[in-house]
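> Sequence and computational prediction follow.
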Amino acid sequence: MESKVNADPAELAKFSDLAHRWWDPESEFKPLHQINPLRLDWIDAQASLAGKKVLDIGCGGGILSDSMARKGAEVTGIDLATKALRVAQLHAMEARTPNITFREISAEAMADEAPASFDVVTCMEMLEHVPDPASIVSACARLVKPGGWVFFSTINRNAKAFLLAIVGAEYVLQMLPKGTHEYAKLIRPAELAGFCRQADLELQQTRGMEHNPLTGRYWLSGDTSVNYLISTRKPAG
């Protein structure tokens, strides 16, 4: 029997259709370009990326993967959106990004193929787009070496997040394409923490990411009511 892939075909099609715009900093992906330095520095401050073997799950067009490779990590980016992956590969070739490869494979299949192979696993802005986020968290835990780091970022599920992340960002400010996020798929921090505990990942730090639409500035804070990031570690022993 064919195994069911933990991905929504409509989600994959949506991001594939936009693939050619990933590396345009003024496109629909402008917010990703703007938050990337914050995400990168937050990950690097905890996991010291230089010399580490890193897996970026749901890498899309490769914005985070590329920047981690430029910090000195050996990066593998995986995704199931074919066109976005082609964009990531093309950009890496054109920019001559060192130590980076991309593969079209699911997190679960990668975990079966290469368990406990990575010092760092990142899964950013992706869990809110899949049918079974707990399965992805479990795959991340299987992929990381004992003592290694796993990083997640996603969007809270509450009235404020609905107003700011969906109504505001997609419909009013048009910072993101309409339909980028579906409210029912958003994940509360307590739910994500629960998935992590089930997968034997130990919570290290939770940070919120805030945005001022007037100035366009993003910053990390203690406010996890809308966008938030979680760092975890796999026990060493």
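Everything's here; your move.
> For the rest of this, base every contact and every neighbour count on C-alpha atoms.
Will do.
> Show me what stretch 44-61 is in contact with.
The contact list for stretch 44-61, computed with C-alpha atoms under 8 Å, 6 or more residues apart in numbering, reads 15, 19, 22-23, 43, 64-65, 68, 71-81, 84-88, 107, 117-124, 126, 149.
> Of those residues, which belong to strands?
74-79, 118-124, 149 (DSSP state E).
> From those, pick the one nearest residue 180.
Of all the ones in strands among the contacts of stretch 44-61, residue 180 sits closest to residue 124, with 14.6 Å by C-alpha to C-alpha.
> Tell me how far the closest one lies from residue 58.
Per C-alpha to C-alpha, to the nearest Å, residue 124 is found 7 Å from residue 58.
> show me where this structure has helices.
In the chain, the helices defined using DSSP state H lie at 9-17, 30-47, 63-70, 82-95, 107-113, 133-143, 159-161, 189-198.
> Go through those and name the closest to residue 182.
Of all the helices of the chain, the one in closest proximity to residue 182, counting by C-alpha to C-alpha, is helix 9-17 (10.3 Å).
> Check what contacts that closest one and list those residues.
Counting by C-alpha under 8 Å, 6+ apart, helix 9-17 makes contact with 60, 80, 81, 82, 83, 84, 129, all of which sit outside it.
> Same question for that helix: list its buried residues.
12, 13, 15, 16 (16 or more other C-alpha atoms under 10 Å).
> roughly how far apart are the first one and residue 85?
Computed with C-alpha to C-alpha, the distance linking residue 12 and residue 85 is 11 Å.
> what do those two both touch?
Once C-alpha under 8 Å, 6+ apart is applied, it turns out that residue 12 and residue 85 contact no residue in common.
> Chain neighbours aside, what residue packs nearest to the residue nearest to the spatial centre of the chain?
Centroid-nearest residue in the chain: residue 124, 1.5 Å away (criterion: C-alpha atoms, centre = their mean). On the basis of C-alpha to C-alpha, 6 or more residues apart in numbering, the spatially nearest residue to residue 124 that is not a chain neighbour turns out to be residue 153, at 4.6 Å.
> Please report how far the one you found lies from residue 3.
For residue 153, the distance to residue 3 (C-alpha to C-alpha) stands at 27 Å.
> one more structure, for comparison:
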Amino acid sequence: MSAINADPAELQKFSELAHRWWDPASEFKPLHDINPLRLGWINGKADLLDKTVLDVGCGGGILAESMASAGARVTGIDLSEKALSVARLHLFESGLSVDYRLISAEDLAEEMPAHFDVVTCMEMLEHVPDPASTIAACARLVKPGGHVFFSTLNRNLKAYVQAIIGAEYVLNMLPRGTHEYAKFIKPSELSRHCRNAGLDTHELIGLSYNPLSRVYSLGRDTDVNYLLHTRRA
């Protein structure tokens, strides 16, 4: 078993909120709002039907369940027992099938190398001590030619103002302290980590929020939130 690539304070923070994961009016409202966009983009690139899919850092299972509903055979992994308990409990309500496991991406990569058609790692890299380690594990987990999807936050003044000052302190969209600016990752840095792990980058796309219309959209603006589609060579 490898050393756990996780920040205990981060795990504690999300564990304390775990019971609210499936409340669309809770602190997790942004995840509920952006999930149709994430799912549609991933499905458009990888066609999830009958695919073997891994969701790394699945939390309470919002994306994992939606990929299962699109016809994928989904495994979700996380290091928060409380979040996984909530995810498993919600399966009784949704009637979907997802295999949830308490294990790190690094350890699962040792156990199941080159096993998955698709790997997703969304809104997680900015919360771990060593994102390059997580990226390398995702690359080992996917089959040659398979798809790996990441999403995270850019590191610049605009991202700091919108994602921390705006979202956490002004609009109260997220609990204060959700994000730490120093852990934000520039697209060039993420792309470099991916190349080093043997992943070819295919598309970089931005995720934007309009505070007036309260609507999220995908587009060219990668200044704050962005998603990256890669494939294993």
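Everything's here; your move. Bear in mind that the values here come from a model prediction, so they are computed numbers and not experimental data.
> hang on, the earlier thing: closest one to residue 183 of structure 1 among the helices of structure 1?
Using C-alpha to C-alpha as the criterion, the shortest distance between residue 183 of structure 1 and those is 8.7 Å, found for helix 159-161.
> Over in structure 2, find the residue span the closest one aligns onto.
Taken onto structure 2 by TM-score structural alignment, helix 159-161 of structure 1 occupies residues 157-159 there.
> Buried residues, the matching stretch. List them.
Taking 16+ other C-alpha under 10 Å as the basis for neighbour counts, the residues of stretch 157-159 of structure 2 that come out buried are residue 159.
> and for that stretch, what are the contacting residues?
Under the criterion C-alpha under 8 Å, 6+ apart, residues 153, 223, 224, 225 lie in contact with stretch 157-159 of structure 2.
> please redo it, this time with the cut-off set to 10 Å
Contacts of stretch 157-159 of structure 2 with the rest of the structure, by C-alpha atoms under 10 Å, 6 or more residues apart in numbering, involve 153, 163, 164, 165, 166, 181, 184, 222, 223, 224, 225.
> Max pairwise distance over these: which two?
Based on C-alpha to C-alpha, the longest span within the contacts of stretch 157-159 of structure 2 runs between 165 and 222 and measures 18.0 Å.
> So for those two, which residue has more residues nearby?
Per other C-alpha atoms under 10 Å, whichever of residue 165 of structure 2 and residue 222 has more neighbours is residue 222, with 19 against 15.
> Could you check which residue of structure 1 pairs with that one?
Structural correspondence for residue 222 of structure 2 with respect to structure 1 (TM-score structural alignment): residue 224.
> doesn't residue 206 make contact with that match?
Yes: under the criterion of C-alpha atoms under 10 Å, residue 224 of structure 1 lies in contact with residue 206, with a separation of 7.8 Å.
> Overlap of the contact sets of those two?
Common neighbours of residue 224 of structure 1 and residue 206 are listed as 189, 230 (criterion: C-alpha under 10 Å, 6+ apart).
> Distance check, residue 70 of structure 2 against residue 50 of structure 2.
The separation that residue 70 of structure 2 has from residue 50 of structure 2, given C-alpha to C-alpha, amounts to 9 Å.
> So for the two, which residue has more residues nearby?
residue 70 (17 against 13).
> In this model residue 98 seems to touch residue 91 of structure 2, though I could be wrong.
Yes: in this structure, residue 91 of structure 2 sits in contact with residue 98. The criterion is C-alpha under 10 Å, and the distance is 7.7 Å.
> Settle it for me: which of the two has more neighbours?
Each of residue 91 of structure 2 and residue 98 has its neighbours counted (other C-alpha under 10 Å); residue 98 has more, 22 against 14.
> Contact partners for that one?
53-54, 61, 64-65, 67-69, 72-76, 87-88, 91.
> just the buried members of these?
Among these, the ones that count as buried by 16+ other C-alpha under 10 Å are 53-54, 61, 64-65, 67-69, 72-76, 87-88.
> Looking at residue 153 and residue 3 of structure 1, which one has more neighbours?
Between residue 153 of structure 1 and residue 3, residue 153 has the larger neighbour count (other C-alpha under 10 Å), namely 24 against 5.
> Quick check: the more buried one touching residue 207?
Yes: counting by C-alpha under 10 Å, residue 153 of structure 1 touches residue 207, with 9.2 Å between them.
> hey, what's in contact with both of those two?
Residues touching both residue 153 of structure 1 and residue 207 (C-alpha under 10 Å, 6+ apart): 227, 228, 229, 230, 231.
> and the gap between the alignment partner in structure 2 of residue 188 of structure 1 and residue 159 of structure 2?
Residue 188 of structure 1 maps onto residue 186 of structure 2 when the alignment is built from TM-score structural alignment. Using C-alpha to C-alpha, residue 186 of structure 2 is found at 10 Å from residue 159 of structure 2.
> same question, residue 221 of structure 2
Counting by C-alpha to C-alpha, the separation of residue 221 of structure 2 from residue 159 of structure 2 is 11 Å.
> now residue 62 of structure 1: how far from residue 200 of structure 1?
According to C-alpha to C-alpha, residue 62 of structure 1 and residue 200 of structure 1 sit 28 Å apart.
> next one: residue 27 of structure 1
From residue 27 of structure 1 to residue 200 of structure 1 the distance is 38 Å (C-alpha to C-alpha).
> Likewise for residue 41 of structure 1?
For residue 41 of structure 1, the distance to residue 200 of structure 1 under the criterion C-alpha to C-alpha works out to 25 Å.
> I appreciate the help and will end here.
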